[in-house]
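> This is the structure alone, sequence omitted:
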């Protein structure tokens, strides 16, 4: 089967054996894949969690059909339309744990379904489970123009946020954030953004920041968060190390929470998928929660898809079809 594999000369489409499901695994005939920021590093040989390096089939998000079931797999049958996340997504066939998949709604095509699993699982966990957002509270999404950022704003609105602030350093994308739930859009590369947030919250700061940027905005986030507020550290696109104002952190008594899928057990991931199904799945089926597709590429042109992502001019998801 065809797969996008990182080799000694870089990432390329090549032929590899089709995998066979074991235990609770499902074999998926992949029809579409969604690109994610973490994929960029892996195309250059970086390790992401336990995956990466020479011989790695790349990708972490897909939509397709159940082709075969492992002996302990439950909840789906051959032929079901599903979408999910997990390693080795960029291939004609991939394996997925039966608890790490969603049924693809009948009103979605595979391209649309492939945009959702990572964003739904990541941001429901960040905004609701770890962020503890309550109706009437205010929230800021740092890095709001990414696919997961756009989903975070929508989930915040769905859960009754009174104020949603989204950040983007790109003027065009910043101008479109209101289409996805932002009441205020700020430029996080301009230090004045903190004052904008404080003004919008009567000087108090937001109840919750979901941070995909970190780096130089880390201490600014502290200043923009209300006393006893929460910051959920989801990503580090602005850098994994920076100065941190520990005194401000203590003075504002902020709960600073780190999350990642890289160190979660499969049992923890199954629970996250279950929470999405229980809490917001009706909004997914009604298309209230959805993501725009920026561009679709054929699988043989996956290299061009990554060039488009690295140019960093897209809004929404980049999808590759098989």
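Great, that's in hand. Because the structure is predicted, anything quoted here is derived from the model rather than measured.
> Please make it C-alpha for all contacts and neighbour counts, starting now.
OK.
> Name the SS class of the residue nearest to residue 303 when sequence neighbours are not counted, please.
The shortest distance from residue 303 to any non-neighbouring residue, by CA to CA, 6 or more residues apart in numbering, is to residue 12 (7.7 Å). What DSSP: H, G, I helix; E, B strand; the rest coil gives for residue 12 is strand.
> try this one next to it:
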């Protein structure tokens, strides 16, 4: 095995702003601590939180890398004290607290997963952030089960394509919203029974029509703003609304009478600040419940586009243009 170099190329943010603030720099290769592994990165997923962090709206947790990148795939090249699952040479994908936009990244061993046979490193890099997020929020917090009606907004985002497929594979009936006819076609191809072009129709009315007035059992929303009240009106009795983002604003006015009369649950989460042991528990659930669906071909990893690490700015521009269908991934080396 080759010796790990002392320095590496990373993509850093010089100030806050648009994609142009992303620049290549040389930094020391990090050293894995207790319970951590060092990964020679092959690919890194691009996610909406990366865009927010670049703009100064989503800072890295204290004590963690300030570099962007919440997920990566690659080969383990070194391990820290107390590591037992991973060894040098293992092909892994990992949820990171930051640092994925680099040639090497440190990950907590408990948040790593073996790359399944037949899966490319690009596909593997697109899994951790979205699968961890969807599994925890849709199935653990939202309690989605077979036979439920499920509504997901942003159906062709990385989160959306994952949520549609996992929910459909579980036996739920999926309604997805998207911003064009082409995107709606993609949602249907992934397993949604109804796709709503929100530029052309009201999703509240579409939900009412599709469910014969019943409403949906679980909603996964990353929009916030005026969607919150509309989501509440779209839920069935005892429905669960799970928020994981607030692209249209985090402060809203809610009619609590409707919440009380329908016995609704409003919840949400953000993954990055959760303790390591929580992420480890989610990782084991994804390992046991979601990865077998990928192995069986029941869940795909749609890749919209790939960019070399040096073109991270172009990858961010692609994401902010909201034309992508599936994941955007940076390739390293």
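Okay, I see it. From a predicted model like this one, the values you see are computed outputs, not experimental measurements.
> And the residue nearest to residue 303 of the first structure? What does it align with in the second structure?
Per TM-score structural alignment, the equivalent position to residue 12 of the first structure in the second structure is residue 23.
> State the distance from its match to residue 331 of the second structure.
Distance from residue 23 of the second structure to residue 331 of the second structure, counting by CA to CA, to the nearest Å: 16 Å.
> Comparing the two, which shows the higher neighbour count?
Legend: neighbour count by other CA atoms under 10 Å for residue 23 of the second structure and residue 331, higher for residue 331 (24 against 16).
> What residues does the residue nearest to residue 303 of the first structure make contact with?
4-6, 303 (CA atoms under 8 Å, 6 or more residues apart in numbering).
> Neighbours of residue 40 of the first structure, how many?
17.
> Please apply the same query to residue 71 of the first structure.
Residues near residue 71 of the first structure, counting by other CA under 10 Å, number 12.
> And for residue 51 of the first structure?
16.
> host element of the most centrally placed residue in the second structure?
By CA atoms, centre = their mean, the mean C-alpha position of the second structure lies nearest to residue 130, the distance being 2.4 Å. Using DSSP states H and E, residue 130 of the second structure sits in helix 128-134.
> whereabouts in the first structure does that helix align?
Using TM-score structural alignment, helix 128-134 of the second structure pairs with 117-123 in the first structure.
> now stretch 38-54 of the second structure
Going by TM-score structural alignment: stretch 38-54 of the second structure matches residues 27-43.
> I'd guess residue 306 of the second structure is in a helix, am I close?
No - under three-state DSSP, residue 306 of the second structure sits outside any helix and is assigned strand.
> Any idea how many residues pack against the counterpart of residue 279 of the second structure in the first structure?
Residue 279 of the second structure maps onto residue 269 in the first structure, with residues paired by TM-score structural alignment. Neighbour count for residue 269 of the first structure, taken as other CA under 10 Å: 16.
> Name the SS class of residue 269 of the first structure, please.
Criterion first, three-state DSSP; result for residue 269 of the first structure: helix.
> separation between it and residue 168 of the first structure?
29 Å.
> Show me the strands in the stretch 201-333 of the second structure, by range?
Using DSSP state E, counting those that start in this stretch, the strands of the stretch 201-333 of the second structure run over residues 216-221, 235-243, 265-268, 303-308, 327-331.
> and of these, who's closest to residue 206 of the second structure?
For the strands of the stretch 201-333 of the second structure, proximity to residue 206 of the second structure was assessed by CA to CA; strand 216-221 is nearest, at 11.1 Å.
> Quick one: distance of that closest one to the chain centre.
17 Å (CA atoms, centre = their mean, to the nearest Å).
> Where in the first structure does it align, residue-wise?
The aligned range for strand 216-221 of the second structure is 206-211, by TM-score structural alignment.
> Please list the outside residues in contact with the matching stretch.
Residues outside stretch 206-211 of the first structure that contact it (CA under 8 Å, 6+ apart) are 126-127, 131, 133, 137-143, 197-198, 221, 224-226, 228-236.
> could you flag which of those residues are buried?
Those of the contacts of stretch 206-211 of the first structure that meet the buried threshold are 126-127, 131, 133, 137-143, 197-198, 221, 224-226, 229-235, by 16 or more other CA atoms under 10 Å.
> Against the first structure, what's the mean shift for the helix or strand following the helix holding residue 130 of the second structure, could you check?
Scanning forward in sequence from helix 128-134 of the second structure by DSSP H and E, the next helix or strand is strand 149-152. Compared with the first structure after fitting, strand 149-152 of the second structure deviates on average by 0.7 Å (mean CA distance after the TM-score superposition for the first structure).
> need the helices for the stretch 51-200 of the second structure, in chain order.
Assigned by DSSP state H, counting those that start in this stretch, the helices in the stretch 51-200 of the second structure fall at 121-125, 128-134, 158-170, 181-190.
> Make JSON lines out of those and add distance to residue 321 of the second structure.
JSON lines is the format used below for the helices of the stretch 51-200 of the second structure (distance: least, CA to CA, whole Å):
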{"stretch": "helix 121-125", "distance to residue 321 of the second structure": "21"}
{"stretch": "helix 128-134", "distance to residue 321 of the second structure": "19"}
{"stretch": "helix 158-170", "distance to residue 321 of the second structure": "14"}
{"stretch": "helix 181-190", "distance to residue 321 of the second structure": "14"}
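> With respect to residue 41 of the second structure, which of the ones you listed lies nearest?
Once the helices of the stretch 51-200 of the second structure are compared by CA to CA, helix 121-125 is nearest, at 9.3 Å.
> In the first structure, what residue corresponds to residue 237 of the second structure?
That one, residue 237 of the second structure, aligns with residue 227 by TM-score structural alignment.
> tell me the contacts of that match?
Per CA under 8 Å, 6+ apart, neighbours of residue 227 of the first structure: 204-205, 251-254.
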